[in-house]
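Enquirer: Build the 3D model from these lines:
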Amino acid sequence: MPYVPLSWLAEHVEVAPGTTAETLAAALVAVGLEEEQIVPPPVTGPLVVGKVLSLAKETHSNGKTISYCRVDVGEHNDPPGDGAEPADVSSRGIVCGAHNFDVGDHVVVALPGTVLPGPFPIAARKTYGHTSDGMICSAKELGLGEDHSGIIVLERLLGADAVPAPGTDALELLGLGEEVLEINVTPDRGYCFGMRGVAREYAHSTGATFTDPGLPENLPTLPPPATADGFAVELDDDGAPDAGLDRPGCDRFVTRIVRGVDPAAPTPTWMVSRLVQAGMRPISLAVDVTNYVMLDLGQPLHAYDLAALAAPIVVRRAAAGERLTTLDDVERRLDPEDLLITDSPGGARGGRVLGLAGVMGGAATEVSPSTSDVLVEAAHFDPVSVARTARRHRLPSEAAKRFERGVDPRLPAVAAQRVVDLLVAYGGGTADPAVGDVDRTGTPEPVLFDPAAAARLVGVDYPRERVVGILEQIGCTVTTTADPDTATADGAGDTTVQVTPPSWRPDLVGPAHLIEEVARIDGYDEIPSVLPAAPAGRGLTVSQRQRRDIARALAERGFVEVLSYPFIGDVHDRLGLPAEDPRRATLRLVNPLADDAAGMRTSLLDTLLETARRNVSRGNADLAITEVGLVTRPAGIRAAAAPGVDRRPEHHELDALEAAVPDQPRHIAGVLTGRRLPPGLGPVPAAGRLADWADAVDAAKVVAETVGVMLTVRRGETMPWHPGRCAELVAGDVVVGHAGELHPKVISELDLPARTSAFELDLDAVQAVSPAEPIQVDPVSTFPPAKEDVALVVDADVPATDVLAAVTDAAGELAEDVTLFDVYTGSQLGEDKKSLAFALRLRAPDRTLTAQETAAVRERIVEVAGERVGAVLRA
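Expert: Model (predicted):
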């Protein structure tokens, strides 16, 4: 994010006295630039200018040579005497390990109480036999660079005539005592990635006078026109149509040459300070100057070692197999979509790759400590091309951040001239008269705009003059043109205006964008907050109420509702789904959040089991979780072309789009692991009860019964469930889901506890067979119930649900509850036999049942069960 120091901002716009970082943030928020944070000064406390009065070198037993100095720090001096050299001058004694300064030099002194970057607090301390009452600082210790070898000598930094008196505040001198505002810039406001853009927005907010540093007339030296002997550049690119890039990746390329730059020339302190404030590391004068101009104007630049280049420079797309070692010393395999800067060593046109255009340069031609002749590049690259390259190579460079948001195509010549001027001024170089400028840029497209539309869309009564004035204020050119469609018979009529956006606003391409600018500059706080009247409604739908009831019913039984992402990878292999299983047909995303999760789930268990695994891996092993969500079944869909946005789609286009949308039924699923009931609390605690397949079946029944549907449970076999412990759940004549214990291989693959159980239901299918009318609750009978137990012997392969259905039907209306409470097998019953014991609670609404009536129910149960499933009463 951009950093805004007030002192830098004030070079381009009139900043009111007393303005602080907080008031600056408030002004910028008013025009849509959000405050990210206020960065405190890197150095606090008494940092002052000092003059070295004496210097005594001492070599100690550890072999280190130190200098004990007496330093004049003005009003901060100690009293005279006390070992001072000379004794009649007040000063401070400081121990220093550097040796690049001498008596009479002016240095930067951190007095006790100063806090340097780190943080590193300074205090008086005893060392090497002396009391060091402060510290003489290097550039690195102040955060002004990486040079830790030598002390800052102000005569070399500022010039002998510009050195202030001892005791002068060095925080202001070096720009270290200033708060910096960090702002957040939206993608459509890329011009605010330069101080030029932020200053413009501050002027819009406050009405302050703004001087545009991007205009040639505001430069000390006007940019010269291109010359025939300028460094040769060829733009050999028409885009990458196969990748959807249908325009050239570069439409302007400016080159300037500065010769005789002193490789050892230091970057001026004020520039180093601003680079540090902006979060950048000072490197060398040539590199620092290009970075500084980029931060100031918003135009990325690049400096090449001219001696390492061979003309011409060619801008082209990468060829298969090409590689580049970028400035971060990483060798990268290039993609045919990558736009490259190349040169021609040995006459091979476009033969050597110099850098990724608009992203990062290459190591082969970077400015080195011996570079004296510099080629400056200032170009304009296509935002989409740069953005794709930066993401492909994971290189979010400062240049890429600006190019991908759109850079002013009129800036390259101005920015290059600024770099040339700074290299001449601070590096002792000479500007070469040869100038290169390949310019294929066009003018922004005008927008036909009705000023009255702003009031209609925003709801604020903007006068026409106010609308036009705001558009001109942000840099647009507005011309009035009669609209023939609204003209009256006598020639009068409403008028529209033709608005040509400024070159630095590529985002202004339609009337809605212009209206947004009007609302922004006039003030979002001027837009009234009107609460619309709530229309009459019918509340929740039946389906919504049912889903809430289901969630509440499961929560009452200990389930916790979760929400998982619907994106999947190879989960179907881990769940053991057969190759022909329709759930393997997955809709794949073109631009997934993660490469290993590019598909949409076809079952809730695809993602819910991963949620269970993550909980178990973090020690939460006793789980009962549930989720309601959509699954995607892409079978039968047909691809459809996207209609344009310039008109309403035709009916056949809408039908095609509808056919391209996959079926997305709503499912509900649950997973149970570990203990279903915790240990008891009595004197001899029980071990609790582990969750099993029956709990999963019971939970599925709860879901269905909540919406008035009775599930039929029968034996099933489908992955990922255990083949012998899987129940198929049927509503009406439709299979709506499965429940039971998971397959051991699936449990092992997902690292879940043994005997993990799960259920999944097609909730849409369950709700489709639920009663249309609300469930009517029967009155509670005041008569006592009669209890009866019946044990029936059937063949071992007869499903218990079939026997339960026979018992329930035979008991008829008197059966208030029928429960299977015991299953027994043994030699007493005979081979391949089992006994099922049912507990019946019988009750009549109008009388107390007699013994004869309950006996008749028992006999009827034995008779019906014998006819249906071959059951006999157990002796």
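
Enquirer: okay, CA-based contacts and neighbour counts for the rest of this
Expert: Fine.

Enquirer: Could you point out the longest helix of the chain?
Expert: For the chain, the helix that runs over the most residues, judged by DSSP state H, is helix 851-869.

Enquirer: What is that one packed up against?
Expert: With contacts defined as 3 or more C-alpha pairs under 8 Å, 6 or more residues apart in numbering; DSSP states H and E, helix 851-869 has these neighbours: strand 786-795, helix 800-811, strand 872-873.

Enquirer: Tabulate those (TSV), appending distance to residue 630 and mean neighbour count.
Expert: TSV is the format used below for these (distance: least, C-alpha to C-alpha, whole Å; neighbours: other C-alpha atoms under 10 Å):
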stretch	distance to residue 630	mean neighbour count
strand 786-795	41	18
helix 800-811	30	20
strand 872-873	46	17
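
Enquirer: Ok, which of those comes nearest residue 397?
Expert: Comparing these by their distance to residue 397 (C-alpha to C-alpha), the top pick is helix 800-811, with 66.6 Å.

Enquirer: what's the angle between that closest one and helix 851-869?
Expert: Orientation note: helix 800-811 sits at an angle of 140 degrees relative to helix 851-869 (axes from the mean of the first three to the mean of the last three C-alpha atoms, to 10 degrees).

Enquirer: Identify all contacting residues around helix 800-811.
Expert: With C-alpha atoms under 8 Å, 6 or more residues apart in numbering as the contact definition, helix 800-811 has outside contacts at 712-714, 815, 818, 820, 836, 857-858, 860-861, 864-865, 868-869.

Enquirer: this one next, for a side-by-side:
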Amino acid sequence: MRVPLSWLREYVDLPADVTARALADRLTLAGLEVETVDELGSDVKGPVVYGRVLEIEELTGFKKPIRHCRVDVGDANGTGEPQEIICGARNFAEGDLVVTSLPGAELAGGFRIGARKTYGRMSAGMICSASELGLWDDHSGIIVLPEGFGAPGEDAIGPLGLREDVLDIAVTPDRGYALSLRGVARDTAALYGVDFRDPADVAVAAPTGEGPAAEVDPALCDRYVLRGATGFDPGAPTPLWMKRRLHQSGVRPISLAVDVTNYVMLELGQPLHAWDRAALRGPLRVRAAGAGEKLETLDHVQRSLDPDDIVIADDSGPVNIAGVMGGLTTEISSTSTEVLVEAGHFDAMHIARASRRHQLSSESSRRFERGVDSAVQLVAATRAAELLAELGGAAVETAYTHIDRTAEREPVTVRASHAGSVAGVDYPEGTARTWLRRIGCRVEEEGDLLRVTPPSWRPDLTDPNDLAEEVIRFEGYENIPSIPPRARSGRGLTAGQRLRRAVGRTLADAGYHEVLNYPFVGERDLDGLQLPAEDGRRAALRLANPLNEEEPLLRTTLLPGLFKALARNVGRGFADVALFETGLVYRPRQGAGRAPLLPVDRGPGADELAEIDAAVPEQPRRVGAVLAGDFERAGWWGPGRAATWADAVQAARDVARTAGVELEVEADQHAPWHPGRCAALYVRVGGERLLVGHAGELHPRTVKAFGLPERAAAVEVDLDRIERARPPVVAPEVSTYPVATQDVALAVDASVPVGLVSAALAEGAGELLESVRLFDVYTGEQVGEGRKSVAFTLRFRAGDRTLTAEEAGAARDAAVALAAERTGAVLRG
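Expert: I've put the predicted structure just below:
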């Protein structure tokens, strides 16, 4: 909502020394966030004066019509002689009063005015258009002022309002009253403790007879007003002051009838609609749209109506989507002389749904869906009709329609000290009563209790906490002391939180960059993963109101988001990428029903909690990573190394090592990984072998579906399962005795996983073994076709003595013997 300060001052006796920025700070602290203060015309410098066109000479011989004008600017030019100005506009004549900028002036945008010779004549200044002055957008010609507006030579900057401070307020959905000068002025008056002049506080004479016929569905509209104006001059111009205020408020001037309804809407907050009465057929009806009905709206779009839409209809059918946009066939035209003004109080939820359904957000719908005053309709319609009469020569009909089915608001009972209890501040006695009355509430005191009846313009005030918020915001949020909570001793991060942070640090240290993706996917993403129809990851929860229609499902795996992030980075020139994400996935339970809607006046029972838990999907925490390009870059230190499936497996090992868990790796086939380069990852929990994830190179079809680089690799593991497998943390014993190192090279069948060989060596080596590490894999003629050589370093150490060569050799031989027994390994010389 854009609020010109001069317009606001018409309703509030603000002290003269209050600046726009000071007011913006006060309003922001009171809950009306002022995003910017626009100082319109601050860059306009004089002399900009009124001028009278004395003589016009038409110049010929040029590609476009050019006029040489002599303009009376009084003594503003220092000589009193007429000013010679070249102008190309055609919409003015001799004797017209215009706005003239003289040499030395500077207009909006840094446009400086000087004297120069052009088209063979001297031009000293410029006759200005509304756009050049920054008054409003109008490129049709220069601005011609009405008689009596000013005398030649007088300054035009002040009287025309070229300089104005405008507050741009970001109105939250619960404060619809602030979408009007009336609402902002009331809050301003309360903040400064000054008088407020309510523009809606006017008496409207009773009707002298029956007005236009109307039928209203009370479930859709509880107050409806129709006022007619006859003899309207459709050619009557909108006055300059109204155009200027509309432009400052962000509304484009169109025509007098439309401008009047917009002006009253900005002033009072009540959206209005004006019809060409001659185009209506029969009585108006406020009803729900019928199935299959259509309406061409003012934006020339044919719209299919929904039974949930509120429409205004006559005998020909719908002529207006109530509260959203009017119909094309009944709009005010250049020949309309009979005007019918409508003001209604429509159901906010219907308007909000219609606006979203038709993707049609208007100034009217923005106000209705936030809640408008249910008592201002008659005043607003009357105000608009009287402006049409005053500015357009119309006569206001004394007979009008006013259907009122509004109900009295029920009072809200609240303790006088409730606001202080909520804020944690001891407010003085009477504070709540004072502020609530200032915003228009009717307050009755009953001991320590207040019976508060909110005003019609505050539909958002419905319970004690709403009233407390009003008191607190006017007392000042900044006056609430900031007292940080003190954590109890011994409390801190949980074991799971520490593990998640440690995993993140480990992967970051390994060269991965963390990303946070939206938890939404689409069927296309699941197809791109090459998931079979029976795969459990296809059973995804569908959102009732997705942000993106192409991604309406909650993710069952982290991989699609990581793939898209990888493709986006590669597409922007980063060829070597390693990303990881830690987050939840959502796996629906079989046979789960809907979660119950619980009351708010009590806590849930055990049965209700169980029902909620049964409806909520399982949400395991996963860690996923994806990598492509070079994992180790080339440089002066040597050649680089491309990322492979082995790096993805190593990322899983790093995660498991951080958790203190041993990971077992086996070959597997699992989408979306390449069948020959996929590893299944296991941990042991109490003797049970538990699958925790997969890693490896991605399937070429998946690579193509997501636009990934060739040979891209990925890993995804279940962090919750890894955490469950964590052994108790025991401080390691550190031996001061030296280590004994033994290397072994074993030849095994190429199909034997290296992990099995490593596990057999570790078990066979016994308790003296400190670690076993693979350092080489070789295939070639020396080991034979279909076989491979794997070399390990075994480290032995005793805690109470220095090992002898015989002890280290015996442990090594035992390790080799068990590996040979289990895997068929043969020791190489």
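
Enquirer: TM value for the aligned chains?
Expert: TM-score for the superposed chains, counting by TM-score structural alignment, normalised by the length of the second structure: 0.95, backed by 822 aligned residues with a C-alpha RMSD of 2.2 Å.

Enquirer: just to revisit the earlier point, with respect to residue 94 of the first structure, which of the helices and strands packed on helix 851-869 of the first structure lies nearest?
Expert: Evaluated with C-alpha to C-alpha, these place helix 800-811 nearest to residue 94 of the first structure, the distance being 93.7 Å.

Enquirer: which part of the second structure lines up with the closest one?
Expert: Alignment note (TM-score structural alignment): helix 800-811 of the first structure is matched to residues 754-765 of the second structure.

Enquirer: Tell me how far the most centrally placed residue in the second structure lies from residue 515 of the second structure.
Expert: With distances taken as C-alpha atoms, centre = their mean, the second structure has residue 547 as the residue nearest its mean C-alpha position (10.7 Å). When C-alpha to C-alpha, to the nearest Å is the yardstick, residue 547 of the second structure and residue 515 of the second structure sit 20 Å from each other.

Enquirer: Then residue 495 of the second structure?
Expert: 23 Å.

Enquirer: Neighbour count for the two, which is higher?
Expert: Higher neighbour count among residue 495 of the second structure and residue 515: residue 515, with 14 against 9, using other C-alpha atoms under 10 Å.

Enquirer: Could you find the closest non-adjacent residue to the more buried one?
Expert: In space, not counting the residues next to it along the chain, residue 515 of the second structure is nearest to residue 581; the distance is 5.5 Å by C-alpha to C-alpha, 6 or more residues apart in numbering.

Enquirer: picking up where we left off before, how big's the offset between the match of helix 800-811 of the first structure and the first structure?
Expert: Once the two models are superposed, stretch 754-765 of the second structure sits on average 1.9 Å from its counterpart in the first structure (mean C-alpha distance after the TM-score superposition for the first structure).

Enquirer: Give me the distance between that stretch and the centre of its chain.
Expert: A distance of 55 Å separates the C-alpha centroid of stretch 754-765 of the second structure from that of its chain, computed with C-alpha atoms, centre = their mean, to the nearest Å.

Enquirer: max-length strand in the first structure?
Expert: Counting by DSSP state E, the longest strand found in the first structure is strand 47-59.

Enquirer: Surely residue 717 of the second structure touches residue 693?
Expert: Yes: checked against C-alpha atoms under 8 Å, the pair residue 717 of the second structure and residue 693 is within contact range at 4.1 Å.

Enquirer: Comparing the two, which residue is more hemmed in?
Expert: Between residue 717 of the second structure and residue 693, counted using other C-alpha under 10 Å, the more crowded position is residue 717 (27 against 23).

Enquirer: Need the three-state assignment for the residue mapped onto the more buried one from the first structure.
Expert: For residue 717 of the second structure, the equivalent position in the first structure is taken to be residue 761, counting by TM-score structural alignment. Look at residue 761 of the first structure: counting by DSSP: H, G, I helix; E, B strand; the rest coil, its state is strand.

Enquirer: How many neighbouring residues does the alignment partner in the second structure of residue 614 of the first structure have?
Expert: Aligning on TM-score structural alignment places residue 614 of the first structure opposite residue 568 in the second structure. Counted with other C-alpha under 10 Å, residues neighbouring residue 568 of the second structure total 14.

Enquirer: Doesn't residue 568 of the second structure belong to a helix?
Expert: Yes: applying three-state DSSP, one finds residue 568 of the second structure inside a helix.

Enquirer: Relative to residue 562 of the second structure, how far out is it?
Expert: The separation that residue 568 of the second structure has from residue 562 of the second structure, given C-alpha to C-alpha, amounts to 10 Å.

Enquirer: repeat for residue 680 of the second structure
Expert: Taking C-alpha to C-alpha as the measure, residue 680 of the second structure falls 20 Å from residue 562 of the second structure.

Enquirer: who's more crowded, the two?
Expert: Between residue 680 of the second structure and residue 562, counting by other C-alpha under 10 Å, residue 562 is the more crowded of the two (23 against 20).

Enquirer: The more buried one and residue 578 touch, don't they?
Expert: No: taking C-alpha under 8 Å as the definition, residue 562 of the second structure is not a contact partner of residue 578, at 9.9 Å.

Enquirer: which residues do those two both contact?
Expert: Any residue near both residue 562 of the second structure and residue 578 by C-alpha under 8 Å, 6+ apart counts here, and that gives 625, 626.

Enquirer: can you tell me which of the helices and strands packed on helix 851-869 of the first structure comes nearest to residue 664 of the first structure?
Expert: When these are ranked by distance to residue 664 of the first structure, counting by C-alpha to C-alpha, first place goes to helix 800-811 at 31.4 Å.

Enquirer: quick check: angle from the next helix or strand after the closest one to strand 786-795?
Expert: Beyond helix 800-811 of the first structure in the direction of the C-terminus, DSSP states H and E gives the next helix or strand as strand 815-824. Compare the direction of strand 815-824 of the first structure with that of strand 786-795 by the same axes, to 10 degrees and you get 40 degrees.
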